[in-house]
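>>> Any chance you can model this:
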Amino acid sequence: MFNSLKVHPVSFIRAMSNALELSATGISRHHRRTAIIAKHIGEFLKLKQDELEILIYSALLHDIGAASNWNEKHFIAYCEDDLIFNHAEKGYLILKDSYPLGILAEPIRYHHDRYYGGNPSGLKGEDIPLISRIIHISDRIEVLINNDVHILFQRCNIIQVIKESNYFDPKLVQVFNELSKFEYFWLDIVNPIYQNHFLDDISFFGKLLFDIDDLIDMAEIFAKVVDETSHYTAEHSKNVAKIYKFLAEKRGFSNLECKQFYLAGLLHDLGKLA
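Down below sits the predicted model:
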C-alpha cells in the first residue's frame, strides 16, 4: 500500500469519463469527442478560463445519469424525445452534493434543454445556462458522426442537420458554422492522439490534489452508478467496500491503508459499465 495518496482532479475525472465510455451500445468515445467540440466552441466564444474548463469537465461527464442503463444510452444516442431529460436530471442528482464535482451538476442538468422551450425546467432561450447550451449542440454534432465514413466527407450533412433543427441556440449554430469551415475542427474530433491529450493543459483545479477522502467521496458516486446497472445489486459495491475495510482493520493495517481498501471495494465492479 502507498504511504500517501494524492491525485489531481483532472486525472480522476479523465479516468471516470473513460469508464463511461465502456459502453456496449455504440457511444464509445462519445464524452471525449463531445468535450473536444465543446472546447472549440468555448474557445471561439472566448470564454473565461474557469468557464471553459467547467464546460469541458461537464461535457466529459454529461451522460453520467445514463451510465447504468444501456437501453437509455442507446436511446440518448439516437433520439431527441421528451424522455431525453431523465438522465440529465439524474446526472444532476448524482453530482449536486459532491465535492468538488457539484459545480458540474447544473450544466449537466440542462444539457438537453431546447432553446425554443418546452422543457421540464421551464427554461428557454438564454435562460438556459450557456455551458448547457454548448454541451447540447456539441452532443448532437458528435452523435451525427458516422465512424465508418471519413469525417471530412460527412461534414456537409452534419452542418445541414444542425441548421435545420430549432433545438439549439442560433448563436451557437452560427459559431459551429464558422468552425466547420476549418478542417482542424473536424480532424481534432476523431484524432485519438488529440482525444488522449487535449486535457493536458487543463488547470481549473490548479495545484489542488485529491486526498483519499476526496477520492472516496467521488468513488461513492460511481459505485452507486455501477450498482444501478442491476436491480439485484443495490448497495453491493459499498457493502463490499465496508467488508474490505473491516478485514483490513482486523489485520492491523493503518488508517490510510484501510481507506485504500475501502476505495478499492467501491470501484471493484467498475467494469460492469461495459
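>>> From here on, just use CA atoms for contacts and neighbour counts.
Will do.
>>> where exactly do the strands run in the stretch 101-250 of the chain?
Using DSSP state E, counting those that start in this stretch, no strands are found in the stretch 101-250 of the chain.
>>> any idea how far residue 99 lies from residue 199?
For residue 99, the distance to residue 199 (CA to CA, to the nearest Å) stands at 20 Å.
>>> do the same with residue 173
25 Å.
>>> what's the neighbour count on residue 47?
Using other CA atoms under 10 Å, residue 47 is surrounded by 15 other residues.
>>> swap that for residue 68, please
23.
>>> quick one: it from residue 133, how far?
From residue 68 across to residue 133, the span is 24 Å (CA to CA).
>>> what's the answer for residue 200, then?
Per CA to CA, residue 200 is found 25 Å from residue 133.
>>> Tell me which of those two has more neighbours.
More crowded of residue 200 and residue 133, by other CA under 10 Å: residue 133, with 26 against 10.
>>> and the more buried one, what does it touch?
Contact partners of residue 133, counting by CA atoms under 8 Å, 6 or more residues apart in numbering, are 110, 111, 112, 113, 115, 168, 169.
>>> Leaving out chain neighbours, which residue sits closest to the fifth one?
What that stands for is residue 115. Once flanking residues are discounted, residue 115 sits nearest to residue 125: 4.6 Å by CA to CA, 6 or more residues apart in numbering.
>>> Look up how far residue 249 lies from that neighbour.
Distance from residue 125 to residue 249, by CA to CA: 55 Å.
>>> what about the residue nearest to residue 115, how many neighbours?
Using other CA under 10 Å, residue 125 is surrounded by 17 other residues.
>>> Tell me if I'm right that it and residue 113 touch.
No - using CA atoms under 8 Å, residue 125 makes no contact with residue 113, being 9.2 Å away.
>>> Please generate a structure for the following sequence too, so the two can be compared:
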Amino acid sequence: MKILMDPHRLLSSLSLCLDFTKEGIARHHLQVAYIGTALAEEIGLTEDEREMILLASLIHDAGVSTWGEKVKLAEFEIFEPWEHCSNGYEIISKVDFLKPVAEIIRHHHDRFGGGNRSGFAGKRIPLAARIIHLADRIDVLMSKEEHVLIKRDDIIRAIESKTGQVFDPELVVTFRSLARRESFWLDLVSPFALSKQIYPVQNQLKRVGLNDLKQIAEMFAVIIDNKSPFTYLHSKGVANVAVRLAEAMNFGREDLIMMEIAGFLHDLGKLSIPDEILEKPGSLSAEEFALIKQHTYYTFHILREAGIPSTIAEWAAYHHEKPNGGGYPFGLEAPQLSLGARIMAVADVFTALREDRPYRPGLGKKSIEEIMGKMVLSNALDGEIVGKLFDIYDYLPAGSRHSLLYPQWRASS
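The predicted structure follows:
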C-alpha cells in the first residue's frame, strides 16, 4: 500500500515537535530551512542539492530531545555540539530515503577553522553542512524582543566576527548579500510567507509506502523516548504490544503496519512537556497535569498537519480517551472510539505499568492485571481487549533495554 503524501509537509510538520520550548513552538527548524535554502539558491546550487539542504534543515536537531539540551543550543557559542550531531546521524541513518541527509547532520556544527571531533575542517566539511551551520546560528541570533530589521546589523556583525574560524568565508559573503534585503528578514518572521518561500511548488505529492512511513515514525519514536530515561523505549513498547493485540483481533497486514506507526507516534506531543514534570518523583499539581493533558492534543494536530492518514492519527492520539467519556483531551465516548483506538489505549496503559517510573518501579503481571481490571469495571478500558491482552501475555515482548536505533548511552539508564 502506498499513500499520496508531500514529504516536505510530512517532515516540516513532524519537526514542530522538535521546536517545543517553554515559550511554545519556536519554528526554529522551519526558519533554518528558509535561511539554508535561500543561501543555497543564492550560490546557484542545483534543485537536488537544495532538496538535501531542505530535508536536513527540517530535522537537523533530531539528536536533541530534552529541554535542557535545547537551552544550551540556543546560545550562539556552542562548546560541545558533537554528541547531538552524532546522535542525530545514528537516528536518521536508519531511514532509507534520509540516509544522504544523515551525513549532513553529522557535520552541521563543524567549525570551518577545524578542531572538530569529526576531524574535518574547511572545504572538507560537506557544503550542505556548512550552509546549515551558518543558517542555524543566524536563527539563534534572532530576538523576539527586537524588530528583525533593527536586530539585523547585530546579527551580521556577530556572524562576521566568526568568519573563517567558525563559518565558511564565502558563505558569509553570500549571507551579507542576502541580509541587505529587507524582504529576506521579513519573510523569515512572517506567518504567511515562510512556507511558500521554502516550498515554491505546492502539493508535491509522492507515493510513500507504509514501510517508508514506518521508518520515519520509528525515527521520531527514538526522539520522543530519548526525552527521559523513564520513557526510554516506551513508544516502541506500546507499538509492539498494540500490534500483538491487533494481530490477535484479526487485523489485516496493512492495518498492523498502521497500528505500529500509530504506536511509534502516539506520544509525539510529549515533547511539549517540561523534563522536570516527566521525571517528577511525586504527584503532579493541577497545573502540571494540565500540561500533561495537552500532549495528545498536539499529537493529533501535528499528525493531521503532516498529512498522516486520519486512521493512524486517531489511533495514535486517542490513547487517553475512555469509553466512559472521562478521558482527554477530546472527551470522546465509546461510540466514537474505534477498535484501533481502544487497542492503543490498552497497550499504552499496560506498557506504562510495566515500566519503571520516577514514583515507582515497574509492576508485575498480578499487579497490572488488578489495576487494569478495575479500569475495565469503571469502563475506562475496553474489557474484551484487556481480556485478550492477558490471553496472550506470555507471548508479548519483554521490553528489551537495547536497540540499534537508540543511542547507547541510554541503555545504562
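>>> Got a TM-score for the pair?
The TM-score (TM-score structural alignment, normalised by the length of the first structure) is 0.92; 269 aligned residues with a CA RMSD of 1.9 Å.
>>> which residue lines up with residue 229 of the first structure in the second structure?
Correspondence of residue 229 of the first structure to the second structure, assessed by TM-score structural alignment: residue 227.
>>> Pull the number of nearby residues for that match.
If you count neighbours by other CA under 10 Å, residue 227 of the second structure ends up with 23.
>>> who touches it in this structure?
65, 66, 271, 275.
>>> mind listing what the residue nearest to residue 187 of the first structure when sequence neighbours are not counted touches?
Distances taken as CA to CA, 6+ apart put residue 151 closest to residue 187 of the first structure, at 7.2 Å, once the chain neighbours are dropped. Going by CA under 8 Å, 6+ apart, residue 151 of the first structure touches 145, 186, 187, 190.
>>> go on, residue 31 of the second structure?
139, 188, 194.
>>> what do we get in the first structure for it?
For residue 31 of the second structure, the residue aligned by TM-score structural alignment is residue 33.
>>> Over to residue 315 of the second structure?
So, by TM-score structural alignment, residue 315 of the second structure is left unmatched.
>>> Residue 315 of the second structure contacts residue 347, doesn't it?
No - taking CA under 8 Å as the definition, residue 315 of the second structure is not a contact partner of residue 347, at 11.3 Å.
>>> circling back to that earlier point, tell me the one among the contacts of residue 151 of the first structure nearest to residue 60 of the first structure.
residue 190 (15.4 Å; CA to CA).
>>> Keep only those of the contacts of residue 151 of the first structure that are in helices.
Among those, the ones falling in helices (DSSP state H) are 186, 187, 190.
>>> Could you export these to a markdown table, including columns for distance to residue 83 of the first structure and neighbour count?
Shown next, in a markdown table, are these (distance: CA to CA, whole Å; neighbours: other CA atoms under 10 Å):
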| residue | distance to residue 83 of the first structure | neighbour count |
| --- | --- | --- |
| 186 | 30 | 19 |
| 187 | 32 | 14 |
| 190 | 29 | 19 |
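>>> And the helices in the stretch 101-250 of the first structure?
105-109, 130-143, 151-164, 170-179, 183-190, 192-197, 212-227, 236-250 (DSSP state H, counting those that start in this stretch).
>>> Out of those, which is the most enclosed?
Of all the helices of the stretch 101-250 of the first structure, helix 105-109 has the most neighbours on average by mean count of other CA atoms under 10 Å, namely a mean of 26.
>>> how big's the offset between that one and the second structure?
Compared with the second structure after fitting, helix 105-109 of the first structure deviates on average by 0.7 Å (mean CA distance after the TM-score superposition for the first structure).
>>> matching residues in the second structure for that helix?
Under TM-score structural alignment, the match for helix 105-109 of the first structure in the second structure covers residues 102-106.
>>> and the residue nearest the centre of the first structure, what does it touch?
Taking CA atoms, centre = their mean, the centroid of the first structure lies closest to residue 61, which sits 1.1 Å from it. Shown in contact with residue 61 of the first structure (CA under 8 Å, 6+ apart): 16, 17, 20, 31, 108.
>>> re the thing from before, adding neighbour count and distance to residue 6 of the first structure as columns, could you present the contacts of residue 133 of the first structure in CSV?
Shown next, in CSV, are the contacts of residue 133 of the first structure (neighbours: other CA atoms under 10 Å; distance: CA to CA, whole Å):
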residue, neighbour count, distance to residue 6 of the first structure
110, 26, 32
111, 28, 31
112, 29, 35
113, 27, 37
115, 20, 41
168, 23, 40
169, 22, 40
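>>> Make CSV out of these and add distance to residue 54 of the first structure.
Converted to CSV, the contacts of residue 133 of the first structure look like this (distance: CA to CA, whole Å):
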residue, distance to residue 54 of the first structure
110, 14
111, 13
112, 17
113, 18
115, 21
168, 20
169, 19
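>>> from these, which single one is nearest residue 129 of the first structure?
The closest of the contacts of residue 133 of the first structure to residue 129 of the first structure turns out to be residue 110 (CA to CA; 7.4 Å).
>>> Many thanks, have a good one.
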